[in-house]
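J.: Any chance you can model this:
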Amino acid sequence: METLGTALRRWRDRLSPLDVGLPGRAGRRAAGLRREELADLAGLSVDYVVRLEQGRATSPSAQVVASLTRALQLDRAERDHAYRLAGLLPPADGTVSHHVPAGVQRVLARLQEFPVGVFGADWTLLSWTPAWTALIGNPAGLEPGGRNLVRAVFTEGPDGLARWPVRHADAGLPAALVADLRTALVDHPRDRGLHDLVEELRRDSPEFSRLWDSGAVGRHVSSRKTIEHPEVGDVTCDCDVLTTPGSDVRLVVYSAAAGSPDAEKLEFLRVTGGQLAGAPSSPAPAAPPTS
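T.: All right, here's what the predicted structure looks like:
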């Protein structure tokens, strides 16, 4: 009889380290990912992954299963199978999916030099490159609810989700985000979390409430943003939002013209990890609940 543990081992063994952005070293004894590599990708402890695979942890939360299915690059049918093996109902139709398709994850693994964030239809940050962390700041320590861009923009200001101040040249961003949520509600009418997010923002943000009640529409366009990074100073980047056909996820990509001073700053941050001289490294990703 198949268990979640046996399925996790099978899926882990088939996944190439190259597909998740890890170097492929000659002489690796493991055919696929090691347990510690899967744990790091999923934001879990190695011990918990071992207990899952050995069947000693039998009641993972939906959040844990979602993290594992993303890290293992499962397709939708495999994702649903993982939920059932864990004794959970798969995400229902009509709700926002936080599943990142395997193809998008492979593209992300090959875009390591660029700051790239992957967002769901509700603008929750799902995945990001190390270069994103180096430029924007590490979102790993945030609770999942704190990784929502719309909530951050309307409650914290336009710097939302960035550790350093950001100057936006795109004044239409708030209206575009409101329009996105309106569309998401049409596409995912059964998503309670999405309804709660809209109600929360209408209550707590006068600007969101005004835009929502006015029926504001907008669309994302290429824009320029300047990040006030304490290590390298101002970094001005082009910011593009890319969508993937057949999926709700969108990629937010920062870039700078090759050979420009801003491109050199991005490369410096990528190589150094964006760490301030003498500063401690960013905290490790917080492990999701293991209940």
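
J.: drop to CA atoms for contacts and neighbour counts, all remaining ones
T.: Noted.

J.: Stretch 95-104 spans what distance, first to last residue?
T.: Distance between the two ends of stretch 95-104: 20 Å, counting by CA to CA, to the nearest Å.

J.: can you pull out the strands in the stretch 1-150 of the chain?
T.: Ranges of strands within the stretch 1-150 of the chain are 116-119, 125-128, based on DSSP state E, counting those that start in this stretch.

J.: Let me have those in JSON lines, extended by mean neighbour count.
T.: Output for the strands of the stretch 1-150 of the chain, formatted as JSON lines (neighbours: other CA atoms under 10 Å):
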{"stretch": "strand 116-119", "mean neighbour count": "24"}
{"stretch": "strand 125-128", "mean neighbour count": "22"}
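
J.: Would you tell me which of the ones you listed gets closest to Ser282?
T.: strand 125-128 (14.7 Å; CA to CA).

J.: Which strands or helices does the closest one pack on?
T.: strand 116-119 (3 or more CA pairs under 8 Å, 6 or more residues apart in numbering; DSSP states H and E).

J.: Name the surrounding residues that touch the strand it packs on.
T.: With contacts defined as CA atoms under 8 Å, 6 or more residues apart in numbering, strand 116-119 is touched by 108, 125-129, 131-132, 249-254.

J.: Would you point out the most distant pair within the residues you listed?
T.: Taking CA to CA, no two of the contacts of strand 116-119 sit farther apart than Ala131 and Val249, at 19.3 Å.

J.: Turn the contacts of strand 116-119 into JSON lines, including distance to Ser67.
T.: Shown next, in JSON lines, are the contacts of strand 116-119 (distance: CA to CA, whole Å):
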{"residue": "Leu108", "distance to Ser67": "16"}
{"residue": "Leu125", "distance to Ser67": "13"}
{"residue": "Leu126", "distance to Ser67": "9"}
{"residue": "Ser127", "distance to Ser67": "10"}
{"residue": "Trp128", "distance to Ser67": "13"}
{"residue": "Thr129", "distance to Ser67": "16"}
{"residue": "Ala131", "distance to Ser67": "21"}
{"residue": "Trp132", "distance to Ser67": "19"}
{"residue": "Val249", "distance to Ser67": "15"}
{"residue": "Arg250", "distance to Ser67": "18"}
{"residue": "Leu251", "distance to Ser67": "18"}
{"residue": "Val252", "distance to Ser67": "20"}
{"residue": "Val253", "distance to Ser67": "22"}
{"residue": "Tyr254", "distance to Ser67": "25"}
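
J.: For the comparison step, fold the sequence that follows:
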Amino acid sequence: MATTELGAALRHWRDHVPPQAVGLPVGGRRRAAGLRREELARLAGISADYIVRLEQGRATSPSPQVVEALARALRLTRDERAHLFHLAGLAPPGPGTVPRHVPPGVHRMLDRLAGTPVAVFDAAWTQLLANPLYTALMGEWHGDDANAVWRNFLNPHSRVRHTPESRGALQAAHVADLRRTVGRYPDDAGLRTLVAELRRRSGHFNALWESGAVGEHRAARKTIDHPRVGALTLDCDVLGVAGSDLRVMVYTARPGTEDADRLALLDVVGTRSPVG
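T.: Alright, predicted model coming up:
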């Protein structure tokens, strides 16, 4: 089957990424040391059939979202990611757009914090990565709900327990943070669409946006009502990644507490079987 330069590059990168390098188990017999197509597809959130068509040259025009997802799944460096965009006939995102490249070091940090719920968000609060324990704790989100601001205003199905005061403070902080992000990244069409949709669909968001509300997402203690292990009260810290404008959200429990015991239980029952 004929291939393209894009297909050949994808196959090369896939063949040279061992599963343990992306946090996957190595068990079972493998014909090659690299990732299987099914594994790459799962990591990137696209179909294995589309991976096959890209590698064989039968699909030649992936969207920017697909290219970004593949670069993230393959843990490409910034230069490799730019090369992948060029091979796909696309311009790499410019400085006026929200950075969504996750450096390999941040990937490795998530791998090493397997027993701690950790997720990575971009400057618009869209979730880019989450380790299995974070997903088990907070649930798995798709589409618009992958954006924390969208969920905070438009999705009532959150596991985080809020008082009216705590929700109001978080909403004001999210709006203020999003306003600063719009100022830093004026060329990001997706960001403009997010803000426009939030203003159209949420009167409260629009009122906060118009008011010029100020606030900042700070460290906090949060109670999460989990359907399998019960309530957990955890410290939530948001860390910045220098030079990338990424936010790393980390949940931890105080040692020796019932919350720590429940988090350890979730690490067993929640990351090895579906969350109910």
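
J.: Got a TM-score for the two of them?
T.: The TM-score (TM-score structural alignment, normalised by the length of structure 2) is 0.88; 272 aligned residues with a CA RMSD of 2.5 Å.

J.: so where is the top strand by length along structure 1 in structure 2?
T.: Across structure 1, the longest stretch assigned as strand under DSSP state E is strand 233-243. Using TM-score structural alignment, strand 233-243 of structure 1 lines up with residues 230-240 of structure 2.

J.: all helices of the stretch 1-150 of structure 1, in order?
T.: Along the stretch 1-150 of structure 1, the segments classed as helices by DSSP state H, counting those that start in this stretch run 4-14, 35-42, 46-53, 62-71, 76-85, 102-109, 130-136, 149-156.

J.: who are the neighbours in contact with Ala134 of structure 1?
T.: Applying CA under 8 Å, 6+ apart, the residues near Ala134 of structure 1 are Leu269, Arg270, Thr272, Gly273, Gly274, Gln275.

J.: list the contacts for the third one?
T.: Remark: with contacts taken as CA under 8 Å, 6+ apart, Thr272 of structure 1 is in contact with Ala134.

J.: From Glu5 of structure 2, how far off is the aligned residue in structure 2 for it?
T.: Matched to structure 2 by TM-score structural alignment, Thr272 of structure 1 sits across from Val269. Val269 of structure 2 sits 43 Å away from Glu5 of structure 2 when distances are taken as CA to CA.

J.: which one's the longest helix in structure 2?
T.: helix 164-184 (DSSP state H).

J.: and after that one, which helix or strand comes next?
T.: helix 189-201 (DSSP states H and E).

J.: What span of structure 1 is that following helix aligned with?
T.: Taking TM-score structural alignment, helix 189-201 of structure 2 hits residues 192-204 over in structure 1.

J.: Kindly report the same for stretch 32-46 of structure 2.
T.: Counting by TM-score structural alignment, stretch 32-46 of structure 2 corresponds to residues 30-44.

J.: Outside of the matching stretch itself, which residues are in contact with it?
T.: In contact with stretch 30-44 of structure 1 (CA under 8 Å, 6+ apart) are residues 12-17, 45-46, 49-50, 64, 67-68, 70-72, 285-288.

J.: do stretch 46-57 of structure 1 as well
T.: 3-6, 8-9, 35-36, 38-40, 58, 290.

J.: which among those end up buried?
T.: Buried by 16 or more other CA atoms under 10 Å: Thr3, Leu4, Gly5, Leu8, Arg9, Arg35, Leu38, Ala39, Thr58, Thr290, out of the contacts of stretch 46-57 of structure 1.

J.: mind checking what the fourth one lines up with in structure 2?
T.: Taking TM-score structural alignment for the superposition, Leu8 of structure 1 sits opposite Leu10 in structure 2.

J.: how near is the residue nearest to that match when sequence neighbours are not counted to Gly183 of structure 2?
T.: Among residues not flanking Leu10 of structure 2 along the chain, Glu55 sits closest, at 6.4 Å (CA to CA, 6 or more residues apart in numbering). Separation of Glu55 of structure 2 from Gly183 of structure 2 (CA to CA): 39 Å.

J.: So for those two, which sits in the more crowded spot?
T.: Between Glu55 of structure 2 and Gly183, counted using other CA atoms under 10 Å, the more crowded position is Glu55 (24 against 10).

J.: What residue in structure 1 is paired with the more buried one?
T.: Match for Glu55 of structure 2 (TM-score structural alignment): Glu53.

J.: try Ala220 of structure 2
T.: Using TM-score structural alignment, Ala220 of structure 2 sits opposite Ser223 in structure 1.

J.: Ala256 of structure 1 is in contact with Thr226, isn't it?
T.: No - between Ala256 of structure 1 and Thr226 there is no contact, the gap being 11.1 Å when judged by CA atoms under 8 Å.

J.: Find the residues that touch each one of the two.
T.: Thr236, Cys237.

J.: Please report the distance of the alignment partner in structure 1 of Arg254 of structure 2 from Val221 of structure 1.
T.: Under the alignment defined by TM-score structural alignment, Arg254 of structure 2 corresponds to Ala257 in structure 1. Distance, Ala257 of structure 1 to Val221 of structure 1, using CA to CA: 18 Å.

J.: Which residue of the two possesses the greater neighbour count?
T.: Ranked by neighbour count (other CA under 10 Å), Ala257 of structure 1 and Val221 place Val221 first, with 14 against 11.

J.: Distance of that one relative to Arg192 of structure 1?
T.: Counting by CA to CA, the gap from Val221 of structure 1 to Arg192 of structure 1 is 29 Å.

J.: Over to Val116 of structure 1?
T.: 28 Å.

J.: Dump the contacts of stretch 46-57 of structure 1 into JSON lines; add distance to Leu211 of structure 1 as well.
T.: As requested, the contacts of stretch 46-57 of structure 1 are exported to JSON lines (distance: CA to CA, whole Å):
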{"residue": "Thr3", "distance to Leu211 of structure 1": "48"}
{"residue": "Leu4", "distance to Leu211 of structure 1": "45"}
{"residue": "Gly5", "distance to Leu211 of structure 1": "47"}
{"residue": "Thr6", "distance to Leu211 of structure 1": "49"}
{"residue": "Leu8", "distance to Leu211 of structure 1": "45"}
{"residue": "Arg9", "distance to Leu211 of structure 1": "48"}
{"residue": "Arg35", "distance to Leu211 of structure 1": "47"}
{"residue": "Glu36", "distance to Leu211 of structure 1": "46"}
{"residue": "Leu38", "distance to Leu211 of structure 1": "42"}
{"residue": "Ala39", "distance to Leu211 of structure 1": "41"}
{"residue": "Asp40", "distance to Leu211 of structure 1": "40"}
{"residue": "Thr58", "distance to Leu211 of structure 1": "45"}
{"residue": "Thr290", "distance to Leu211 of structure 1": "39"}
